[in-house]
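Peer 1: For reference, the sequence and a predicted model appear below.
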Amino acid sequence: MHLNIVFLASLAVAQAPARPAFCDSVKNAEAVVRCTASSGRIESCEVLSETPPGCGFGAAAVSILRERDLRPRQSFDRRRQTVTFTVRVPFTFDPPALT
């Protein structure tokens, strides 16, 4: 079964991790996470990769995903089905210009 799951980009921006000093130059990052869900709720997630490594984007992506209910475009019986899916969560930092 293939599910299309959409997450709003603004969620990632609102919950981006505090960046350590070595991550100060990062403008774009991403995490790839595999999750299992049943009854419309995410139960467990595993970080498959994060770029750049060590900046906390994998943990931030898991946090974002675990707070959301699944709302697949394809209808199925959410009460009885367990699904596993992989999602790429992008992070973009565009700081406001100093005036």
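Peer 2: Yes, it's here.

Peer 1: When you work out contacts or count neighbours from here on, use the C-alpha atoms and nothing else.
Peer 2: OK.

Peer 1: Let me know the secondary structure of I64.
Peer 2: Classification of I64 using DSSP: H, G, I helix; E, B strand; the rest coil returns helix.

Peer 1: Skipping adjacent residues, who's closest to D69 in space?
Peer 2: Spatial nearest neighbour of D69, excluding adjacent residues (C-alpha to C-alpha, 6 or more residues apart in numbering): R41 at 5.2 Å.

Peer 1: From I64, how far off is the one you found?
Peer 2: Noted for R41: a distance of 13 Å to I64, by C-alpha to C-alpha, to the nearest Å.

Peer 1: And for R78?
Peer 2: 20 Å.

Peer 1: here's the one I want to compare it with:
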Amino acid sequence: MTMIIIALAAALMLDASPKLETVAKLTAREAPAQENYAAPILAVAVTLECTARATGQVENCRVLGETHPGLGFGAAAVALMRDATVEPGDEDFQFARTIQFTP
């Protein structure tokens, strides 16, 4: 009988209220992770200005504008035009072209 009284006294002296640290850990574990993801880029447009030589060779392309600067699409658009040609003509002329990048 003495053992029951000691066990009951010990149980009554224990603090059954949840500790704040334990509650915080459980809450953090149950909550979905908050990760910072950038919104996906659905399309990029790059406008170039180039020179077409009378021979049909395209050269001197430069970026006039792009929807998402700084991500390398401008350089990619210039590289795409590196081997471009147009119909040969009587004289050199400048033209603008917009290149669309889509996933």
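Peer 2: Great, that's in hand. Only a predicted model underlies this, so the values are computations on that prediction, with no experimental measurement involved.

Peer 1: Name all residues that make contact with the residue nearest to S38 of the first structure when sequence neighbours are not counted.
Peer 2: Leaving aside its sequence neighbours, S38 of the first structure sits nearest to T82 (C-alpha to C-alpha, 6+ apart; 4.3 Å). If a contact means C-alpha atoms under 8 Å, 6 or more residues apart in numbering, then T82 of the first structure has 36-39 as its contacts.

Peer 1: Most neighbours among those residues, which one is it?
Peer 2: A37 (19 neighbours; other C-alpha atoms under 10 Å).

Peer 1: so how far is R88 of the first structure from it?
Peer 2: Relative to R88 of the first structure, and taking C-alpha to C-alpha, A37 of the first structure is found at 16 Å.

Peer 1: With S39 of the first structure instead?
Peer 2: Going from S39 of the first structure to R88 of the first structure by C-alpha to C-alpha gives 22 Å.

Peer 1: would you list every one of the helices in the first structure?
Peer 2: 9-14, 57-66 (DSSP state H).

Peer 1: still on that earlier bit, the residue nearest to D69 of the first structure matches what in the second structure?
Peer 2: Matched by TM-score structural alignment, R41 of the first structure corresponds to Q57 in the second structure.
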